[in-house]
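K.L.:
One predicted model, sequence on top.
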Amino acid sequence: MAEDSGRQMEDVDCSGYTFEDLFEYDNAVFMFEILDDWATSDLYANSWVNESRAATVRENLDGLFDGFPGGNNSWISTDERDAVRSIGAKCIADMYTRIGIREGLPHRGGVDWNDVEFVEEGIGLEEVNLIPEGHPEERSCSGRYAFASADCQEVPVTATNNLEISMFTKEEETHNTRFNKLPNSGQSDFTVAMNVTNVTSATMMFTFPFIDGMRMANWTILDDGVENLGAGSIEEIFLPDGSVRVSVDIQYDKADYPMIRNIFFDMTTSPPDTNDFPVWTGNEPADDTIVPMIKDGSEVVAISGETMLDWASDNDAWGLDCQFTETGWSSRMNSDGDLLVTSGSSQSSDATCHLVDPYGATSNASHTWRFGQPASFSATAGMFTDSVEIDSTPSLLVQNLAVAISATQGSTTGVATNVNLGSTTSSDSVSLSGISPGAFMIHVMATSPGMLDWEAEFDLGLEKRNSLPVVSINYDSIEGTYATWSSDQYSFTLTGTAVDPDGGSVTLSADMCDETSTGFTTNGDDWSVTLSIANCVAQGLTEYYVVITAKDSVDAISSTDVTVPDPYSTDNSGTENTGDTSEEESGLPSLGMFASIVAMLGAALLARRD
């Protein structure tokens, strides 16, 4: 019986809810970043929901559609899931973020907080396994409810299959939350508060724009206004660029509800009472070490944070403060701990680097290193098939350079060509084996005594030309035929091989008598397909022209054909012939339609058997 309703999707109201009211979870990660304008922010949430809580989430979402066809009926459907995806941002925009900010002296409890609010246009949502495929009680809901889609499927809300829900800022947007701009933009003291009631288990990360000397001065957790520091932990984390994050780990036992749990942490720019100086560990490079980098006038990563991980130590954090001798050179640290360098017009530059901590404490000891590009790489831009010629030109920053050059494309790196580069240009062939058709870059790894290892990629305007797929049909020389007929004489099987010389996948189709079949069985490069002659017989044919088409990943097509005579027809004088064609084009052959009605087909088959 179809259900109907006058409610519209716009009627869904989530005001008064929190994320936890709708999406009860076992564990979650929240990442809240205040952006540089101190008025907008990015809130990311990812929650993992297991077993009984997964059933609760399904029940909550089904209840959200009370009054809609199929809504709040103890079954959750793919249509409801799609509706959640469609209206989820609108729903969340009505919810509380639970986060508040207030400038001035440390605050606790009942004050007028500057509440963080959701921005509907910036909210992105994803869910995984809300409607588990293959559930034993899965059923079709097409036709069961008014307006149900043709492929509607539903499962009971009691399904305990694990699921995952994520919220993030949409790719084309800059933020998904906002608040009233802090008048002092973080330059003075402020408090961050969050109501974590019913947050069963979560890790929260608060990130702030760089403010010189910003740090966390104090924190607390209050249960109904009473301090309870055992309910979680709050820790500040200094990043190499001098900015600060606050990490919160919190738990809440549902048995304690309706007890209200709030967390507070106070941020300040006042210097700490004591501060240690950063120190070198002895793992850093010696003076006069060459630091290799791409020198194109832009800001590039000269030394990765991973490389520098054990070079120094500090109680809070540390970074490099480098002063260059040549005009136009400069550097800075980013939040990932990388040293970013902008090059000037000179080929290289020495730099004296000290250690510095978030409060400006600088190491007494320093190191002087030379920054520059050890070699340049060039090629003739264009299309290539099997290999490309790369010219490597040394800059004489080092005397000898051991270089491994390879083609790279996304996460794929081809076979490397090893070059020992001295004082002159070397021209070497680089294999394109394993690289797919399309644009690719040149990946370089280089080593030299007295130089940090160098790894870089260069865009030289290179593309790999596509090679057409190769398809063939096997011929049985003993039987003298391409086809193997079935015992009922109404179908035959062809076998063969199909290969993409570029190493990609191949899609196969077979056309015969105005019908297209894609029901191929494949094993590596080998294929087989069984074709029914029913439509051919209905057309009065006794020879069957078959075209096998292979299409590669960039829609280049090759085909081969064969004419198969019917050995069981009254006219069996035909011989089998094959032909091959190849072309660069897109699209599969169009799907054929049955040329005759079933009665005609049946009559033809009966006449054949007689």
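P.N.:
Received, thanks.
K.L.:
from here on, contacts and neighbour counts on C-alpha atoms
P.N.:
Will do.
K.L.:
And stretch 457-473, end to end?
P.N.:
Criterion C-alpha to C-alpha, to the nearest Å; first-to-last residue distance in stretch 457-473 is 43 Å.
K.L.:
can you check stretch 519-534 too?
P.N.:
For stretch 519-534, the first and last residues are 16 Å from each other (C-alpha to C-alpha).
K.L.:
buried set for it?
P.N.:
For stretch 519-534, a neighbour-count test (16 or more other C-alpha atoms under 10 Å) marks 520, 526-534 as buried.
K.L.:
quick check, nearest of these to Asp502?
P.N.:
Nearest to Asp502 out of those is Asp526 (C-alpha to C-alpha; 16.8 Å).
K.L.:
ok, back up a step: what's the closest of the buried residues of stretch 519-534 to Ser429?
P.N.:
Closest approach to Ser429 among the buried residues of stretch 519-534 (C-alpha to C-alpha): Asp526, at 32.9 Å.
K.L.:
Spatially nearest residue to the closest one (excluding sequence neighbours)?
P.N.:
If the residues on either side of it in the chain are set aside, Asp526 comes closest to Thr497, at 4.4 Å by C-alpha to C-alpha, 6 or more residues apart in numbering.
K.L.:
where's Leu320 relative to Asp223, distance?
P.N.:
In terms of C-alpha to C-alpha, Leu320 sits 42 Å off from Asp223.
K.L.:
Mind checking which of the two has more residues around it?
P.N.:
For Leu320 versus Asp223, the count of surrounding residues by other C-alpha atoms under 10 Å is larger for Leu320: 24 against 17.
K.L.:
Quick check, that one in contact with Leu355.
P.N.:
Yes - applying C-alpha atoms under 8 Å as the test, Leu320 and Leu355 come out as touching, 4.9 Å apart.
K.L.:
rewinding a little: test my guess that the residue nearest to Asp526 contacts Val471.
P.N.:
Yes - contact status for Thr497 versus Val471: in contact at 5.7 Å, counting by C-alpha under 8 Å.
K.L.:
Second structure follows, compare the two:
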Amino acid sequence: MAGNRLVVHSTALSLIVLMIMMILSPVAEHSNLNEEKISETSGRQLDDVDCSGYTFEDLFDYNFALFNIDIEDDWATSSMSATAYVNGSNSATVRENLDGLFDGAPGGNNSWISTDEREAVREIGPKCIVDMDTRLGIREGIPHRGGVDWNDFEFVEEGIALDEVDLVPTGHAEERNCQNLLAASNCTEVPVSVTDDLQIALFVKSGESNNMRFDQLPNKGDSNFTLALNVTNMTNADLLLTFPIIQGLRISNFSMQDDGIEINSHEPEEIYLPDGSLRVKQHVDYNKADWPMGRNLFIDFTTSAPESNDIPQWSGAAPNNNSIIPVMTGMEYLAVTGEEISTWASDSNGWAMECEFANSAWSSRQDSNGNLFITSTSTISSTAECSIKDPFGAQNNDTLTFTFGQPFTADGQINDGENIDFTINPTGLVNELSVVAHAHQTQTMGTSRSVSVTSDSVTISLPMEGLKPGSVMVMGSAQNSNMLTLNFMLDFELEKISLPPVLDLTVNFEGNNATWDASGLKFTLKGEVLDPDGEAVTLGLSLCGSQATDFTKVGKNWEIDVSIATCVQQGITEYDVIISATDESGIVSTLNVLIKNQYDSDDTSDGSSDDSSDDSESSGLPSVSLLATLSVTLLGAAFARRKLE
């Protein structure tokens, strides 16, 4: 908890693990609460916790949980991520349980769940989880069941991270500041009874490679082994178990047992990924009314050949023999997406494509999503003979020959500030290319331009209109009848320079720049502002050393009332107004406007005076203009300390 150290019961600390459903009993064994141990540890601090041997799934209600467990290539470490989805009334139960963790601490067990309590859970959770059983065990040899000496998985504290979504929903109608005196200054809380959905997650901490470990399997998966998982109290969950690449690894048998008696259950599903690794998907459930019955899952694995196995078959969606597959050379390049290549062949156990290149410096690989990557030298092209093979080594004798190569090189320049000059240089890989391209930013694209390219270089102008200042790339596609479509995104390290805002002043009906208020102490200016790049614009005004930003803006139109009080105090009677418009890139446009005192003679006056006035009247009374000027001066002095509105 921010700023606080809470004293909690060991029982309460154990409940933290309920947040990520990682506190089930050891494999094939159920442990009951040890009330004596709870009593002995009730005075511990948050950083001195021992959560070993406790199970509290019956106190934690989730609607669905998803576990991802990846066995690493060393067959000694593993990465786990787990997400619990808690909805409706179950979420209120979770909040109540977590608030109860902090009974006796400031703000704890008061029917309100706070952000301080949430932070305390995040902070001490990994320390508590590392004491818990992972529920996973593995053992080499013949299939195993029951209470054998399992090679148990253990948590690694430094690899554990916890997080949540909406445990304390932000902006809730019943949200309030925390009421206890020791709460953090920014602490908020909501009643535990709120039913907003929430999520709780465990994952590998940033900068770490795993969060579980076990004794390395001597044969690293090449011999038979059994994986066991305690699924007691897992009411509704999916498990995804992914193993390193072992040719021929498969499930040979499985068993779900309740207190040692085999039951009918969901069968594990084998999913062979394109990179050759095996993923097992298993759904588990448990009726809470069956508690304290223990339920365990056992899955047996082998690398022995299956009794029957089909051969992968090319499909009609595969490219024709001798087709061209475009790539950018001199790097590892994503040539074909997994989604596209998955349609090229079929096999009930999955398949992968292997290519042998004429140029030995070239190579190919598929990742777990099936994406085909080509690694090449800077040479233009290389042919390759490609075959398809399933995880058990069954291979189709029919192969396809493809030419992998780069159909063009390119260059991009910005010369006029408004367009990209995109130059396409054909390499001769194909006789003709149809190219469509546009200037591109993350969420914005310029107008597309198309061109046909044969043997000579071609330059097209790609408009940048509508794009914001900053980095801009070239995106497009190239096509040929005997070539897969090349979709490209080229970064020439180009920057679109910000254009200054366009700032204008609108004259009034009398043709004047300003419209004076009846008091003579302020005037109104109106105008328009536009930014050619579509960026937001901030307006500012300067007059007689004072600043103002209180413009009224509607679309491109702006308006501001300007007080002359500061000018009057300084004896200034002509008002040199400077208006500035600054866009998001910091580019500034300014407009200088000279506003004369409204009582001064017109600029177009020839300066002659009217001699028809009576001398005595002239000498006895000041002129109307003089009276007005004195009034403005006196009134202005009263406002001398006020800033521009």
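P.N.:
Ah, there it is. In this text, all values refer to a predicted model and were calculated from it rather than measured experimentally.
K.L.:
quick one on the thing from earlier: which residue of Thr497 and Val471 of structure 1 possesses the greater neighbour count?
P.N.:
Ranked by neighbour count (other C-alpha under 10 Å), Thr497 of structure 1 and Val471 place Val471 first, with 27 against 17.
K.L.:
If you count contacts, what does whatever helix or strand Met383 of structure 1 lives in end up packed against?
P.N.:
Per DSSP states H and E, Met383 of structure 1 falls inside strand 382-384. Here strand 382-384 of structure 1 is seen to pack against strand 454-464 when contacts are counted using 3 or more C-alpha pairs under 8 Å, 6 or more residues apart in numbering; DSSP states H and E.
K.L.:
try it again with 10 Å
P.N.:
Under the contact criterion of 3 or more C-alpha pairs under 10 Å, 6 or more residues apart in numbering; DSSP states H and E, strand 382-384 of structure 1 touches strand 438-447, strand 454-464.
K.L.:
between these, which one is nearest to Leu309 of structure 1?
P.N.:
For these, proximity to Leu309 of structure 1 was assessed by C-alpha to C-alpha; strand 454-464 is nearest, at 16.8 Å.
K.L.:
thinking again about what came up before, so which of the helices and strands packed on strand 382-384 of structure 1 comes closest to Ala599 of structure 1?
P.N.:
Going by C-alpha to C-alpha, the one of those nearest Ala599 of structure 1 is strand 438-447, 51.2 Å.
K.L.:
any idea which helix is longest in structure 1?
P.N.:
helix 78-93 (DSSP state H).
K.L.:
just how off-centre is stretch 463-479 of structure 1 within its chain?
P.N.:
35 Å (C-alpha atoms, centre = their mean, to the nearest Å).
K.L.:
how far away is the residue positioned nearest the centre of structure 2 from Gln413 of structure 2?
P.N.:
Nearest to the mean C-alpha position of structure 2, counting by C-alpha atoms, centre = their mean, stands Thr442 at 13.8 Å. Per C-alpha to C-alpha, Thr442 of structure 2 is found 19 Å from Gln413 of structure 2.
K.L.:
likewise Ser308 of structure 2?
P.N.:
Separation of Ser308 of structure 2 from Gln413 of structure 2 (C-alpha to C-alpha): 60 Å.
K.L.:
out of these two, which sits in the busier spot?
P.N.:
Neighbour totals were compared for Ser308 of structure 2 and Gln413, and Gln413 leads with 16 against 5 (other C-alpha under 10 Å).
K.L.:
residues contacting the aligned residue in structure 1 for Glu385 of structure 2?
P.N.:
Mapped onto structure 1 by TM-score structural alignment, Glu385 of structure 2 lines up with Thr352. Shown in contact with Thr352 of structure 1 (C-alpha atoms under 10 Å, 6 or more residues apart in numbering): 287, 320-325, 366-370.
K.L.:
Could you identify the buried members of those?
P.N.:
320-324, 366-370.
K.L.:
so of those, which ones are in strands?
P.N.:
Counting by DSSP state E, the part of these found in strands is 320-324, 366-370.
K.L.:
Provide the secondary structure category for Gln498 of structure 2.
P.N.:
No Gln there; residue 498 of structure 2 is Ser. Under DSSP: H, G, I helix; E, B strand; the rest coil, Ser498 of structure 2 falls in the coil class.
K.L.:
aligned partner of it in structure 1?
P.N.:
By TM-score structural alignment, Ser498 of structure 2 lines up with Asn466.
K.L.:
my guess is Leu355 of structure 1 contacts Ser313, does it?
P.N.:
Yes - distance between Leu355 of structure 1 and Ser313: 9.3 Å, which falls inside the contact criterion (C-alpha atoms under 10 Å).
K.L.:
Count the residues that sit near the alignment partner in structure 2 of Pro106 of structure 1.
P.N.:
In structure 2, the residue paired with Pro106 of structure 1 is Pro143, using TM-score structural alignment. Residues near Pro143 of structure 2, counting by other C-alpha under 10 Å, number 18.
K.L.:
now the helices: where do they sit in structure 1?
P.N.:
Remark: helices assigned in structure 1 by DSSP H are 19-22, 51-64, 78-93, 534-538, 598-609.
K.L.:
Need those in TSV (columns: distance to Glu515 of structure 1).
P.N.:
Shown next, in TSV, are these (distance: least, C-alpha to C-alpha, whole Å):
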stretch	distance to Glu515 of structure 1
helix 19-22	51
helix 51-64	44
helix 78-93	33
helix 534-538	8
helix 598-609	15
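K.L.:
Can you tell me which of the ones you listed is most buried?
P.N.:
helix 51-64 (a mean of 21; mean count of other C-alpha atoms under 10 Å).
K.L.:
what is the orientation angle of that one with helix 78-93?
P.N.:
Angle of helix 51-64 of structure 1 versus helix 78-93, following axes from the mean of the first three to the mean of the last three C-alpha atoms, to 10 degrees, is 80 degrees.
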